[in-house]
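Chemist: model the following, please.
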Amino acid sequence: MGYGIALRVWGDYACFTRPEMKVERVSYDVMTPSAARGILEAIHWKPAIRWVVDRIHVLNPIHFENIRRNEVESKASARKKSIYVSEERQQRASLILKNVQYVIEAHFEMTEQCGKEDTPEKHYNIFLRRARQGQCFHRPYLGCREFPANFELLGDNKVTDTYESTNFGEIDLGYMLLDQTFHVNSKGQVEEIIPHFFRAQMINGVIEVPPLEEAIR
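Modeler: Down below sits the predicted model:
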């Protein structure tokens, strides 16, 4: 296991969209491991390291809120560089989370792309410095870009008590998206995206995240 960190993240709203919902957005009850990894990568990421989420602590009670949002039907691409919002606007309902707060416990591992100058100590210290100073490559978000995430590094991996630590015990959250793997062809183009799921159990407000290798097997 590599160098571990604990990062507190919070925000007014969040939406960790369930992939089985094709039309309306419906959030998972809590943050997904892939969303947690995205927040860490927004603070510091290089090809030399790979972030691994170990556990997620749920600090606030789970509250949902129904909203309606304007979205566009298509996505911008190399072929379609322009989107006319007035022609492609769609109003959709969303079931999102309100007033969320989590602690992400994670570590990073060195990849095959690391060079001689890449050491665990170097990347660990870079992350600590950037997280303490509030620096990031892009603003991290809670599932959707319109829901920005605030973040704070916790010293010595100190995690505050979760809201369910004495009240509810164990909660079965059902199957949750763990992460995705990408199959790339010889031209560097993504040919297939394979989602991987795990059975999420929240015990005393803490979700233990299994290694991705276990989901792939």
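Chemist: from here on, just use CA atoms for contacts and neighbour counts.
Modeler: Fine.
Chemist: what about the longest helix in this structure?
Modeler: With secondary structure taken from DSSP state H, the chain has its longest helix at helix 120-133.
Chemist: what lies in contact with that one?
Modeler: 2, 3, 43, 44, 109, 110, 136, 151, 152, 153 (CA atoms under 8 Å, 6 or more residues apart in numbering).
Chemist: next up, for comparison:
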Amino acid sequence: MRNQIEFIVHGKYALFTDPISRIGGEKFTYQVPTYQALKGVVESIYWKPTLVWVIDEVRIMNPIQTEVKAMRPTKYQNETNDLMYYTYLRNPAYQVRAHFEFNENRPDLAYDRNEHKHHNIAKRAVERGGRRDIYLGTRECQGYVEACVFGSGEGFYDHYGELSFGHMFHGFTYPDEGDSESFQARLWTPVMKEGVIQFKRPEDCDIIRTIRSDSMKEFKQGVNFTSVEEEYSLIMEEGEQ
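Modeler: Next up is the predicted model:
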């Protein structure tokens, strides 16, 4: 597929929080990463409002193992600490395949739609481990990105067959990627086949619910936006030096 990147992301721990477990404060991780979590990883590698990243598939490389940790977060009602138990994934590693499309809700940024330069910058960012810090679900779970060929190497679930994870959170649809006027949440039922989960596109999810009305953020060149042409020129200058 055009505009595609492939990489492996790994870390010591991950916490892809099940929303149900947030109510009591004791967070419990999903067994596999959500679409939204992986999209966050990709956007930390490279993102512009001109683009919309689509996560195509993820390959689970290591066995799904959990570890419980005692935490002392701040209480909701005051500033004292409480004792909570968080359940993390241990030693997670995922091969990810994703591609970008131009954001049709941003006609004001049409001048920035240089497919070739965006793709080159994204691939370069993958090779360098991303532009921003990578997190696996939550900030305390540091992740690391490396370029790879999707499907290479041996994965723990390569010959496992088929496994369903039931209803899971898929992701959020922000106004600038949806109907331009509402913030939505999506649910779906992922199925892992031979270690690989192929994601549905956001608009094809089983359940989509509107959370609230919202509006798109405005971007202006020279104020809070830099065109890909300027970025690409700077990168080429750095490479020559």
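Chemist: TM between them?
Modeler: The pair, once superposed, lands on a TM-score of 0.84 when counted by TM-score structural alignment, normalised by the length of structure 1; 199 aligned residues with a CA RMSD of 2.3 Å.
Chemist: give me the stretch of structure 2 that the longest helix of structure 1 matches.
Modeler: Mapped onto structure 2 using TM-score structural alignment, helix 120-133 of structure 1 covers residues 115-128.
Chemist: quick one, which of the contacts of helix 120-133 of structure 1 are buried?
Modeler: Applying a neighbour-count criterion of 16 or more other CA atoms under 10 Å, the buried members of these are 2, 43, 44, 110, 136, 151, 153.
Chemist: against residue 31 of structure 2, how distant is the aligned residue in structure 2 for residue 64 of structure 1?
Modeler: Under the alignment (TM-score structural alignment), residue 64 of structure 1 pairs with residue 66 in structure 2. According to CA to CA, to the nearest Å, residue 66 of structure 2 stands 8 Å off from residue 31 of structure 2.
Chemist: between these two, which contacts overlap?
Modeler: Contacts common to residue 66 of structure 2 and residue 31, judged by CA under 8 Å, 6+ apart, are residue 89.
Chemist: which residues in structure 1 form helices?
Modeler: When assigned using DSSP H, the helices of structure 1 occupy the ranges 33-43, 85-88, 120-133, 212-216.
Chemist: got JSON lines for these, with distance to residue 23 of structure 1 too?
Modeler: Shown next, in JSON lines, are the helices of structure 1 (distance: least, CA to CA, whole Å):
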{"stretch": "helix 33-43", "distance to residue 23 of structure 1": "21"}
{"stretch": "helix 85-88", "distance to residue 23 of structure 1": "15"}
{"stretch": "helix 120-133", "distance to residue 23 of structure 1": "36"}
{"stretch": "helix 212-216", "distance to residue 23 of structure 1": "27"}
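Chemist: out of those, nearest to residue 202 of structure 1?
Modeler: helix 33-43 (13.1 Å; CA to CA).
Chemist: so what touches that closest one?
Modeler: So helix 33-43 of structure 1 is in contact with 16, 51-53, 56, 104, 127, 130-131, 135-143, 177-180, 209, going by CA under 8 Å, 6+ apart.
Chemist: distance from it to structure 2 after superposition?
Modeler: Superposing on structure 2 places helix 33-43 of structure 1 at an average distance of 0.5 Å from its equivalents, by mean CA distance after the TM-score superposition for structure 1.
Chemist: matching residues in structure 2 for that helix?
Modeler: The aligned range for helix 33-43 of structure 1 in structure 2 is 35-45, by TM-score structural alignment.
Chemist: gap between the matching stretch and the chain center?
Modeler: Distance, stretch centre to chain centre, for stretch 35-45 of structure 2: 2 Å (CA atoms, centre = their mean, to the nearest Å).
Chemist: any of the contacts of helix 33-43 of structure 1 buried? List them.
Modeler: Burial by neighbour count, 16+ other CA under 10 Å: within these this picks out 16, 51-53, 56, 104, 127, 131, 136, 140-143, 177-179, 209.
Chemist: so what does residue 203 of structure 1 match up with in structure 2?
Modeler: Counting by TM-score structural alignment, the partner of residue 203 of structure 1 is residue 193.
Chemist: residues near its match, how many?
Modeler: Close neighbours of residue 193 of structure 2, defined as other CA atoms under 10 Å, add up to 17.
Chemist: now it. Nearest residue, chain neighbours left out?
Modeler: residue 162 (4.5 Å; CA to CA, 6 or more residues apart in numbering).
Chemist: what residue of structure 1 matches up with that neighbour?
Modeler: With TM-score structural alignment as the criterion, the equivalent of residue 162 of structure 2 in structure 1 is residue 170.
Chemist: could you do residue 85 of structure 2 as well?
Modeler: Alignment note: residue 85 of structure 2 maps to residue 93 in structure 1; criterion TM-score structural alignment.
Chemist: list the contacts of the residue nearest to that match when sequence neighbours are not counted.
Modeler: Once flanking residues are discounted, residue 93 of structure 1 sits nearest to residue 68: 4.4 Å by CA to CA, 6+ apart. Listed by CA under 8 Å, 6+ apart, the contact set of residue 68 of structure 1 reads 91, 92, 93, 94.
Chemist: what of residue 138 of structure 2?
Modeler: Residues near residue 138 of structure 2 by CA under 8 Å, 6+ apart: 14, 15, 16.
Chemist: distance of the residue lying farthest from the centre of structure 1 relative to residue 74 of structure 1?
Modeler: Using CA atoms, centre = their mean, the residue of structure 1 lying farthest from its centre is residue 87. It sits 31.9 Å away. Distance of residue 87 of structure 1 to residue 74 of structure 1, given as CA to CA: 11 Å.
Chemist: ditto for residue 28 of structure 1
Modeler: Applying CA to CA, one obtains 24 Å for the distance of residue 28 of structure 1 from residue 74 of structure 1.
Chemist: the more surrounded of the two?
Modeler: The neighbour comparison of residue 28 of structure 1 against residue 74 (other CA under 10 Å) goes to residue 28, with 23 against 12.
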